[in-house]
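Novice: just need the structure, nothing else, for what follows:
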Amino acid sequence: MPVTPTPPGRASGDACPGALRLHAADDGALARVRLPAGLLTIRQATELAALTEDLGDGNLDITSRGNIQLRALPAGSGGELGGRLRAAGLLPSDRHERVRNIAASPLHGLDGTGHADVGAWARELDRLLCADDEVTALSGRFLFGLDDGRGDIAALTPDVTLIAEPDGRTAVLCYAAEGPGLRVPAADAPRAAVVAARHFLAAHGGSAWRVTELPAGHRPDVTALAAVLADTEVTAVPATRSPAPPPGPVSGPDGRTALSVAAPLGRLTAGQWRLLIAAAEAGSGELRVTPWRGVVVPGLAGADAAAARLAGLADAGLVVSAGSPWYGAGACAGRPGCAKSRADVRADATAALTGTRPGGTGGLPVYWSGCERRCGHPGGRWVDVLAVDDGYRVTVRTGGGEAEDGVRSVTAPGLPGAVAAARSGPGGDGTP
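Specialist: Now for the predicted structure:
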């Protein structure tokens, strides 16, 4: 008789950092501020800049969930940090702050492509989460995904995913962006997502933090929710999957232009962040932080004005073109911030990318990791640059995390050529 695999057990609690539960790193405390759908007002964005200047190292790190991390916080600063985040509306519930992981299509409503206002979904989902005591048992890693129909968020395989359908009146609810799905009224989609999360907790909350940690035969099935949710039907999950929005101008049907930029290695200085705030002040007054370590600024009037803003952001060191070798490149904290890291991976990544000609990488995302934990690495297929005792090991990893053939062992000086070859070699023609 075949042996049925069992879900992984959890011997210790979830140590995922938050805005109140800080992580002790070698360079000081680290705080992770959740931004549902990446949405920020100018006031909130300004307060984040002030916090990293007053308490942190002057930088803001963007995570793969579209959240913001502040590093090098001094001991005893948690009280001031929490108070200032609450005053800015960035901490609506102390008990729920780590479970407010909501990623949403960042170009929704801007380019005429999507089918739903997932920003409204995100705000309602956040409200419902903060009003539900049961969901506080979710891991800080559990991710809600709100896809406006273009397939960008579904490609991230969130734990609970809502995908807008073309009629704009319905959405497909699914786990890990896999079938079967459940068609629900768009107006009821946020509530359905909370019900799906509670269903996961009831069945698997003690054995796994994320749906994708469970073997395929043990993952939750949305058909069990049909009896709980009224006006639903089992349906297929839309197969459309699209890459991250590339950096550059985004023209809208209303004659306005949005700016899409990426943060080099996922990190922005407070000065660069303030330039984005200034662009938002000239636009709709909103910033959208993306799960691809970028920022979208909606609502600028006139292509010429948008182009001038984009040029200024490029001069400040932001990534504004998909032809940049920095596009799709990321790195963990590395030394000296992390004691587990074998190298200063950010310095080595910077040297490698600076030595690569513009437009000369193409292809797959690349991520530098200081140890085997690979904190913050991208999903899908990506180039894994792992620090080892005598240099780096460069390979391509599949969407399931397995290493493909063609491992290259190099020292830091050999990284530019090895990384470029891995990103653009056979099978490396995807887009970050």
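Novice: when you work out contacts or count neighbours from here on, use the C-alpha atoms and nothing else.
Specialist: OK.
Novice: quick one: the nearest residue to Arg346 once chain neighbours are set aside from Leu265, how far?
Specialist: Leaving aside its chain neighbours, Arg346 sits nearest to Ala331 (6.1 Å; criterion: C-alpha to C-alpha, 6 or more residues apart in numbering). Note on Ala331: its distance to Leu265, by C-alpha to C-alpha, to the nearest Å, is 6 Å.
Novice: need the residues touching each of these two.
Specialist: Contact criterion C-alpha atoms under 8 Å, 6 or more residues apart in numbering; residues shared by Ala331 and Leu265: Arg346.
Novice: so Ile163 belongs to a helix, correct?
Specialist: No. Checked against DSSP: H, G, I helix; E, B strand; the rest coil, Ile163 lies outside a helix; its state is strand.
Novice: compare with the first, here's sequence two:
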Amino acid sequence: MLAAMPPTPTTPPEPGEAPIRDRGDACPGALRLHAAADGLLARLRLPAGRLTSRQVMVLADAAEEMGDGSLSVTSRGNAELRGLRDGCGAGLAALLADAGLLPSPTHERVRNIVASPAAGLDGLGHADVQLWARALDAALCAEPRAAALSGRFLFALDDGRGDVAGLGGDVTLVAAPDGAVLLTAGTETFRLAAPGTATAASTPAGTATGTTAVRAALACALAFLDAAEAAGTGAWRPRELPAGQHPDWAAALARAAITAEPVPSSPPPAPPPPAPGPLGDRALHVLAPLGRLTAGRLRALAEGADEVRLTPWRGVVVVGPSADRLPALAAHGLVTDPADARTGVTACTGTPGCAKSLADVRADAARAPGGPLPVHYSGCERRCGHPHGTRIEVTALDPDTYLLDGAPVPRTALAEAVAAARTKPMES
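Specialist: A predicted model of the protein is given here:
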């Protein structure tokens, strides 16, 4: 169970056809470690990115004692420990379990839940979806069938500010200003009614509850599993199901005794990453440079914090401290100023950590010039870990050449080319 997993082969689809997955999802987890070029890798699912200060300290210790001394924040607000030594799996699992980071060994890879990181902190939004995330996590872990979801299936819980609704969730819940909840499953959207009401449109004051929302999300996830089993193609996500074999979402909601009204919808845009700085009067937001948090940075974040929340933008919301802690966190190398050139710069692992990478993209990304547009550096055409939404793509073609705006750029001229790309208007 703790051994490294081989890559998952697939049968290439014809254009326009759904992929056929020949094997189960081999996405890494906390118990299923991945063998990378720099050692073993563990991916920890953190629903809504939430960690207690004690858990942050445990991860800092684990990174130093078992890994490369750092923790990586993923584009889903999860955490990765890299450079883990051979034979550490059992010890790591025990450490995580003792810290409350493994509530269900059978479900640990399916706890993929992003939620508005500032929910309940800054007076914006229409519901505290952080509470929904905890309830959904408990519901997932309590449902045996949910363990069959792939490690890539994603729930997105948006408090209405629009920050995570556009992150490509397979099931998305959005709190509406009138108290209702909008649920999107696959490409269909429903307005949920509170228990005991006739229709969503007639719900007094729009009082669809978080409990109803969580039940609806779980019902849709199980409906996807039914459809995937019937299709027989090994689909990991609804978008991979063959045409004509998608779930009857409305029927699934009805079977769960949830009143839902179909409503028109269109894919929400992915907003730009939130800027670092204070969040209301009891929280602050900082960015991890290239998504990496050293053990020292982790301990600085945990100091005096009630909790921390890792974000899908490779940042951290620290709950508890006031804004006067920003200088201390900046001294640890965290990004606290929106004008910092490192804001909006992301990169995959690159060499030497990834055997598939063609270049040391993190070294080049660390020298990226500032600009208003986000930029992502990739070591190969897979573009792992890229952010959602508008961005500049910089992709290695070989150790000394990158692809930018469809044209090869010598590494020696890359900084100048990126500077120009980050400041020019993007085509609509």
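Novice: Three-state assignment for the aligned residue in structure 1 for Gln55 of structure 2, please.
Specialist: Counting by TM-score structural alignment, Gln55 of structure 2 lines up with Gln44 in structure 1. Put simply, Gln44 of structure 1 is helix when judged by three-state DSSP.
Novice: what number of residues lie near Gln44 of structure 1?
Specialist: 20 (other C-alpha atoms under 10 Å).
Novice: which residues does the closest residue to it other than its chain neighbours contact?
Specialist: Sequence neighbours aside, Ala88 is the residue nearest to Gln44 of structure 1 in space, at 5.6 Å (criterion: C-alpha to C-alpha, 6+ apart). Going by C-alpha under 8 Å, 6+ apart, Ala88 of structure 1 touches 43-44, 47.
Novice: could you do Val320 of structure 1 as well?
Specialist: Contact partners of Val320 of structure 1, counting by C-alpha under 8 Å, 6+ apart, are 247-248, 260-262, 310, 313-314.
Novice: any idea what the residue nearest to Gln44 of structure 1 aligns with in structure 2?
Specialist: When structure 2 is aligned by TM-score structural alignment, the residue opposite Ala88 of structure 1 is Ala99.
Novice: now do that match against Ala93 of structure 2, distance only.
Specialist: On the measure of C-alpha to C-alpha, Ala99 of structure 2 and Ala93 of structure 2 end up 10 Å apart.
Novice: what of Thr294 of structure 2?
Specialist: Per C-alpha to C-alpha, Thr294 of structure 2 is found 21 Å from Ala93 of structure 2.
Novice: what's the answer for His34 of structure 2, then?
Specialist: Taking C-alpha to C-alpha, one finds His34 of structure 2 at 14 Å from Ala93 of structure 2.
Novice: and these two? Which one has more around it.
Specialist: Set His34 of structure 2 next to Ala93 and count neighbours by other C-alpha under 10 Å: His34 wins out with 24 against 18.
Novice: ok, for the aligned partner of that one in structure 1, nearest residue in space, not its chain neighbours?
Specialist: Aligned counterpart of His34 of structure 2 in structure 1: His23 (TM-score structural alignment). The shortest distance from His23 of structure 1 to any non-neighbouring residue, by C-alpha to C-alpha, 6+ apart, is to Leu30 (5.0 Å).
Novice: now do the SS call for the one you found.
Specialist: Leu30 of structure 1 falls in the strand class when you classify it by three-state DSSP.
Novice: who touches it in this structure?
Specialist: 17, 22-24, 69-73 are the contacts of Leu30 of structure 1 under C-alpha under 8 Å, 6+ apart.
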